[in-house]
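[1] Sequence and predicted structure, then a few things I'm wondering about:
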Amino acid sequence: MVTAITLGVKISVETTYQEEHSNPASGHFMFAYRITIENLTDYAVQLKRRQWFIFDSNGSQRDVEGEGVVGEQPVIEPGQRHSYVSACNLNTDMGSMSGNYLMHREADNSDFIVDIPKFELIVPYRLN
């Protein structure tokens, strides 16, 4: 698990290789990741947008941007957390992801960026 805190918002990431949804012979490797967003501030925050930077070990990069996460724009109260699971496919058996969330703080009507720490996507046999 990797974790980072930006402006009082803690992001933790866990990854899992999805062997049953992968086809290595055709260069299709599926990974699931669980993100937990914890609000360590004294104010409610809302996740508005996300931006991902996805890297394959062959040097290719994809950028993905959009509203919310898995169709939601959750409001996270002080001391609370929000978790979700999503997935990413790679063309290689190793890669990484990083990114950021655009968050909104209603208390002062401000937006701020929270970093998503870089995390590795590696097929388990590559770790031997």
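    It's in. Numbering: from 1, shown residues only.

[2] use CA for all of it now, contacts and neighbours both
    Fine.

[3] So residue 25 lies in a helix, does it not?
    Yes: the assignment for residue 25 is a helix, going by DSSP: H, G, I helix; E, B strand; the rest coil.

[4] how near is it to residue 80?
    Residue 25 sits 43 Å away from residue 80 when distances are taken as Cα to Cα, to the nearest Å.

[5] just residue 98 next, same as before
    According to Cα to Cα, residue 98 and residue 80 sit 23 Å apart.

[6] before we move on, what about residue 118?
    23 Å.

[7] Between those two, tell me which one has more neighbours.
    Neighbour count, other Cα atoms under 10 Å: between residue 118 and residue 80, residue 118 has more, with 16 against 13.

[8] Need the nearest residue in space to the more buried one, chain neighbours excluded.
    Leaving aside its chain neighbours, residue 118 sits nearest to residue 98 (4.2 Å; criterion: Cα to Cα, 6 or more residues apart in numbering).

[9] Okay, one more to line up with it:
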Amino acid sequence: MANLSSTISIEVDVNYLAHQSIPEKEHFLFAYTITITNNGEVPAKLLTRHWNITNGNGDVSSVSGPGVVGKQPHLSSGEHFTYTSSAVLETAVGSMHGHYSFQTENGNVFDVDIPAFRLASPNALH
């Protein structure tokens, strides 16, 4: 059987929400939109998520739970699911990485890594 984790692709788009951020109070809000695509032949259901969120000071917080945005999408071959969520940092820059856990119809559970992506307000990085 093929490595199931390699059949799921993850795309991330990040936006800094200036109108909801308060830099003078160390409140920086970022929206991230993620598209999860099943490029394999085996249908899979997203069970859980786990995030490690690192701010510009190196402080790490972790978030885990069932599904994403209250859903546990079931993706057949070729299907994708897109959602938007948000993260608040105390610094103008940071990063996120983590993994999703999926389950196939025959009960196999596998993790898909989400590579680190940057959270940065405009002009925070030169």
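    Nice, thanks for sending it over. These figures come from a predicted structure and were not determined experimentally.

[10] Any chance you could compute the TM-score here?
    Once superposed, the chains reach a TM-score of 0.94 (TM-score structural alignment, normalised by the length of structure 2), with 123 aligned residues with a Cα RMSD of 1.2 Å.

[11] what sits against the residue lying farthest from the centre of structure 1?
    Going by Cα atoms, centre = their mean, the residue of structure 1 most distant from its centre is residue 25, 26.8 Å out. By Cα atoms under 8 Å, 6 or more residues apart in numbering, the contact list for residue 25 of structure 1 is empty.

[12] That one and residue 91 of structure 1, how far apart?
    According to Cα to Cα, residue 25 of structure 1 stands 10 Å off from residue 91 of structure 1.

[13] how much space between the closest residue in space to residue 40 of structure 2 that isn't next to it in sequence and residue 28 of structure 2?
    Here the nearest residue to residue 40 of structure 2 in space, its sequence neighbours aside, is residue 7; by Cα to Cα, 6+ apart that works out to 4.6 Å. As judged by Cα to Cα, residue 7 of structure 2 and residue 28 of structure 2 stand 34 Å apart.

[14] So for the two, which residue has more residues nearby?
    residue 28 (24 against 15).

[15] what sits against the alignment partner in structure 1 of residue 80 of structure 2?
    In structure 1, the residue matched to residue 80 of structure 2 (TM-score structural alignment) is residue 81. By Cα under 8 Å, 6+ apart, the residues touching residue 81 of structure 1 are 36, 37, 38, 39.

[16] Could you do residue 75 of structure 1 as well?
    Taking Cα under 8 Å, 6+ apart, we find residue 75 of structure 1 in contact with 44, 45, 46, 47.

[17] change it to 6 Å
    By Cα atoms under 6 Å, 6 or more residues apart in numbering, the contact list for residue 75 of structure 1 reads 45, 46.

[18] measure it to residue 103 of structure 1 for me?
    9 Å.
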